[in-house]
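Novice: quick one: sequence and predicted model below, then my questions.
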Amino acid sequence: MIPKASQRSGGQDLATHLLNALDNEYVEVAEVSGAVASDHHGAFAEWEAIASGLTQCRQYLYSLSVNPDLAQGELTRAQYLDYVDRVEKKLGLEGQPRAVVFHIKEGREHCHVVWSRIDYQSEKAIHLAFDRDKLMMVTREFARDNGLTLPDGYGRDPTEPKRGRETLYEKQQQRQTGLSKEERMQVVTHAWKSSDSPRAFVRALEEMGYALATGNRPYCAGRSVRHENALPKLIDDRQVKTKDIRAFLEKEFPPESLPTVDVAKALVAQHRKAREEFARAQDNGRKRDALLAVQAKRREGVAAEHSRLLEGQRQERAALAAEQLWERQAMRAGYLAEARRIKAERIASKPTGLAAFLGRVTGITLIRDKLHRYRDRQRLEAFVARKAELVQAQRGAAHMQRERHRLQAVDGERNLKALAAVEKRELQSLEVKRVREQRIKDRAGHEHMPALTLELKPKGRGASVRKAQYRYKDSLRVPEERQARVDEAASQPIDLQQAMQDALAAQSPLSKAVDVRDAFTRVAGGGKSGESGGDGDEGATPRRSRSRGRRGSASADGGNAGMILTGRSRRAPSFSEAAERQTLRWLHVDNCALSHR
């Protein structure tokens, strides 16, 4: 037997959870005591009102779940209640309002007990100190008295290593994905050990449904189910430290180049939404229709009961109105009958003859008439007073009936509202179950989540971006490699004569004959007279005329003179001038190479 208990608030949510018939194959409300309402929502609302009115306690409930070991047989209802009574006595909750519910979930029967911690007599909340130790003591005593074996944790061997306790966050992850924490750690550890490069490791993570991101920690693994974990915590290897992972990834995947956790969540959320919408479209909805049919049948019962309540209230109001009318009519009829009787008696006893004459003479008749009128007035005043009292009593009875009916209607509406909350929770549970089954189906036997393909990435540039401060840096990021390329280019020899011939071949000649050697010598010599250059030994080359608006001439061997455009002349350049310019460009390249050497 494994008891789990906690102090908590949120009675309405707890009541909805206890009455969820989808997550549980069987729900039995065994007891609701200490409250006017007979259902959990009403009882917990009463306890919350008492707690807020008498105390400042926020966690006004104490919730206990009792889970027996199925291997040792099921417990009877008497054994469950015996254990609950022992816990109640040990914790000091005797006489407190409580609710007991039995569940059967996946073939496992268990019990839920909820107490109110508020003592209305002392107007204080019962203090529960060392409740888990007391639960452990009660469990040991109960197991010993009933011949049960203690579960792990109650009879732990001190030599055994302590095992980590699964948190609610991890339980929720397993509930949504169908993968436990150990299974997730196993697949990530396998990817870490089998990857020989950072890119291979990141690719393996993507194939398992993880997206590498950065958050409060440099490297986080976001999954396609709205959860993220620090990458070092997913690698089940004590020899692998955080610094090892950072050193392995930061060269090719620096933290500043990774998307943030929010961006990764948005990416995988889009992926998840697309897959779930497709799966929802493929789902024929039979389970949902079946659940809606069960809910409709259950709602029909509650609605019929509410209708019967309203009809009964209408009949009660009609009966009360008829009864009150009959009472008023009976009172009036009694008064009128009494008046007629008295009148008849007076007529029968009225004197006649001499007695009547003497009565009028002596004044006895006048006194008797005044006495009759006085008695009639007293009877009328008494009737009016009795009628006013009756009307007041009837109004009070009608008001009490209306209040009772109003409270009954409010209780019925509250039952309908609670039923709507339970139905909503059941639909949510069905959707979670469907999504979990779809994800397990998508894995197709693989122990990981569906892969994040490249088609799921957002349009435009990828998530791995370079900051503005690195915009003008060389993409090689290594100055040695860049200098090596420059040195290699400078060390290559340049054949100027071949380059000159290639340049001349690309040009269309403007004259019939050109002395290439003379032009090359003139350019190599810098245009100075008396200097020789190149391989030729011709005379000095004439210089350009620098006067504006004048034409200069140059003489060459054989009379092949090319006219050079000076100043602002519009004449096209000669072929020798074009060759000179091309040669100057090649000489500039050669000088740059020599300077690098």
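Specialist: Okay, I see it. Residues are numbered from 1 along each chain as shown.
Novice: okay, CA-based contacts and neighbour counts for the rest of this
Specialist: Fine.
Novice: all helices of the stretch 351-500 of the chain, in order?
Specialist: Using DSSP state H, counting those that start in this stretch, the helices assigned to the stretch 351-500 of the chain run over residues 354-362, 364-443, 479-491, 496-506.
Novice: mind listing the helices for the stretch 51-200 of the chain?
Specialist: Listed in chain order, the helices of the stretch 51-200 of the chain (DSSP H, counting those that start in this stretch) span 77-91, 131-146, 168-177, 181-194, 198-207.
Novice: below is an additional structure, to be compared with the one above:
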Amino acid sequence: MILKASERAYGQNLARHLLNVEDNEHVELVELRGFISDDLAEAFKEAEALCRGTKRTSKYLFSLSLNPPEDANATLEDFEGAAQRIEEKLGLSGQPRALVLHDKNGRLHAHVVWSKIDAETMTAKQLPHFKRKLMDIAHDLYLEHGWQLPSGLEAHGKARAENYELAEAQQSKRAKCDPEELKRLFQNCWEVSDDLTSFRAALREQGFGLARGDRRGFVAVDTSDEIYSLSRWCGVKARELKARLGKPDELPDIDTVRAVLISEGEAEKQRALEERAEALKSRIKPMLVARKEMIAQHRAARRALSSQQTSRATEEARQRSSRFARGLGLIWEFVSGKRAKLRKENALHLAECQARDRREREILGARQRKERRELELQIRARLNKLRELEREPDMARSHSLIKDMSGPRLQ
């Protein structure tokens, strides 16, 4: 599994993201451990309230995403096992945590969020070198499951240049761009240039302008409101930027560069790309309708199964309760030890029923994900053929315009 994690605050924003059914076809809150509330947003409020009693941190949550390979059939047990291993490795054992499953484009992935605040000591758990430790665990998980190692793990400890953090993913989403392709675009511009003039020209070919940022030094801008930190997107340090480009003070400010881009017709070029994307969308509309209908059918099937299991669980609970004696017979049942025996039998029966329900949900989910993957492959094949016919440029910004047709990327 690819493991991406960050220490963070703003638990309410995270709760909305994790429960977002617009970007995810199916969302399931599997576990809330160690919290008083059974509501995700309220649980994160509890962690935030504890954080206010500490002095040395404002980031009270540790958020982790677990993404198995595209062709892997990972189960809830796999995610739970990975989460258990991770919390033991990082020193988070016993901390309150939430586990959320997301189904997207026929792929199952998970998010686990721990509270970093130790309620007994009112201090935040320290997580030194957590990225390196997660890399170790990810490497082991790939080998144990027999999955093909991604390029970033083949040479263990060597990160892929296109890896991106949460902030980059959020910015690329606002800009309607694929984060990996956008990062590759900036890195290519950096690699093919050797001074300020050539770097500015390389960015300009891709629709960006080079500007002096308010706080970041060198930044790239386009005709939108986004400002791209070049040290972040190019993957280089600020001193490397200065060594090649000189001082940012000599560059125009953000508003000036953006005005030039608009005057030179970048906005019109972007609208033209959007029009071409709409034309492609109209040609693939039947398959997009089929996707929407399939998602609706799958959601309805899951609701029906949940309702059926709830009704059955209620009846089974009633049957277990009816096994106990009433009135005076209760005294004899207690004294003879029969009541304790019945409790053990009922507990075993309850565990068996819960395991059965879990298997039923996993079987349904696996079947639905197989159907979605097959449809998604058809959609992607059709899109690739249309792109060839349209001779769409191989650029991150043009590809991102039809991102909604090929499905959202996992985050």
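Specialist: Structure's in. What do you need? On a predicted model such as this, the values are computed, not experimentally measured, just so you know.
Novice: sorry, back to before: okay, the helices of the stretch 51-200 of the first structure, which one's buried deepest?
Specialist: Counting by mean count of other CA atoms under 10 Å, helix 198-207 has the highest mean neighbour count of those, with a mean of 19.
Novice: now for that helix, which elements pack on it?
Specialist: Helix 198-207 of the first structure sits against helix 181-194, strand 210-213, with contacts defined as 3 or more CA pairs under 8 Å, 6 or more residues apart in numbering; DSSP states H and E.
Novice: what packs against the shortest one?
Specialist: Contact partners of strand 210-213 of the first structure among helices and strands, from 3+ CA pairs under 8 Å, 6+ apart: helix 198-207, strand 220-223, helix 261-282.
Novice: quick one: that strand to the second structure mean distance?
Specialist: Aligned to the second structure and superposed, strand 210-213 of the first structure gives a mean residue distance of 4.6 Å (mean CA distance after the TM-score superposition for the first structure).
Novice: ok, Ala169 of the second structure touching Pro179?
Specialist: Yes: when contacts are counted by CA atoms under 8 Å, Ala169 of the second structure is listed as touching Pro179 (5.7 Å).
Novice: residues in contact with Glu74 of the first structure?
Specialist: Taking CA atoms under 8 Å, 6 or more residues apart in numbering as the definition of contact, the neighbours of Glu74 of the first structure are Pro68, Glu109.
Novice: any idea which of the helices and strands packed on helix 198-207 of the first structure gets closest to Leu291 of the first structure?
Specialist: helix 181-194 (31.2 Å; CA to CA).
Novice: now the angle from the closest one to helix 168-177?
Specialist: For helix 181-194 of the first structure and helix 168-177, the angle between their directions (axes from the mean of the first three to the mean of the last three CA atoms, to 10 degrees) works out to 80 degrees.
Novice: adding distance to Lys424 of the first structure, write the helices of the stretch 51-200 of the first structure out as JSON lines.
Specialist: Rendered in JSON lines, the data for the helices of the stretch 51-200 of the first structure read as follows (distance: least, CA to CA, whole Å):
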{"stretch": "helix 77-91", "distance to Lys424 of the first structure": "30"}
{"stretch": "helix 131-146", "distance to Lys424 of the first structure": "33"}
{"stretch": "helix 168-177", "distance to Lys424 of the first structure": "18"}
{"stretch": "helix 181-194", "distance to Lys424 of the first structure": "29"}
{"stretch": "helix 198-207", "distance to Lys424 of the first structure": "35"}
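Novice: closest to Leu22 of the first structure out of those?
Specialist: Of all the helices of the stretch 51-200 of the first structure, it is helix 168-177 that lies closest to Leu22 of the first structure, at 14.6 Å by CA to CA.
Novice: packing partners for the closest one?
Specialist: Taking 3+ CA pairs under 8 Å, 6+ apart as the contact cut, helix 168-177 of the first structure packs with helix 364-443.
Novice: packing partners for the helix it packs on?
Specialist: In this structure, helix 364-443 of the first structure makes packing contacts with helix 11-18, helix 40-54, helix 168-177, helix 286-348, helix 354-362, judged by 3+ CA pairs under 8 Å, 6+ apart.
Novice: need the ones you listed in JSON lines (columns: distance to Asp131 of the first structure).
Specialist: Putting those into JSON lines (distance: least, CA to CA, whole Å) gives the following:
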{"stretch": "helix 11-18", "distance to Asp131 of the first structure": "20"}
{"stretch": "helix 40-54", "distance to Asp131 of the first structure": "21"}
{"stretch": "helix 168-177", "distance to Asp131 of the first structure": "20"}
{"stretch": "helix 286-348", "distance to Asp131 of the first structure": "39"}
{"stretch": "helix 354-362", "distance to Asp131 of the first structure": "99"}
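Novice: out of the ones you listed, which is closest to Lys433 of the first structure?
Specialist: The closest of those to Lys433 of the first structure is helix 168-177. By CA to CA, the value is 7.7 Å.
Novice: centre of the chain versus the closest one, how much separation?
Specialist: Between the centre of helix 168-177 of the first structure and the centre of its chain there are 13 Å (CA atoms, centre = their mean, to the nearest Å).
Novice: please apply the same query to stretch 267-284 of the second structure.
Specialist: On the basis of CA atoms, centre = their mean, stretch 267-284 of the second structure sits 28 Å off its chain's mean C-alpha point.
Novice: contact partners for the most centrally placed residue in the first structure?
Specialist: The residue lying closest to the centre of the first structure (CA atoms, centre = their mean) is Arg226, at 7.5 Å. When contacts are counted by CA under 8 Å, 6+ apart, Arg226 of the first structure is found next to Lys265, Val268, Ala269.
Novice: how close does the closest residue to the last one other than its chain neighbours sit to Val486 of the first structure?
Specialist: Which is Ala269 of the first structure. Using CA to CA, 6 or more residues apart in numbering and skipping the chain neighbours, the partner closest in space to Ala269 of the first structure is Ser224 (6.2 Å). Ser224 of the first structure sits 48 Å away from Val486 of the first structure when distances are taken as CA to CA, to the nearest Å.
Novice: any idea which of the helices of the stretch 51-200 of the first structure gets closest to Glu305 of the first structure?
Specialist: Judging the helices of the stretch 51-200 of the first structure by CA to CA, what sits closest to Glu305 of the first structure is helix 77-91, at 29.5 Å.
Novice: who's in contact with that closest one?
Specialist: Outside helix 77-91 of the first structure, the residues that reach it (CA under 8 Å, 6+ apart) are Glu94, Cys111, Val113, Leu128, Asp131, Lys134, Leu135, Val138, Phe142.
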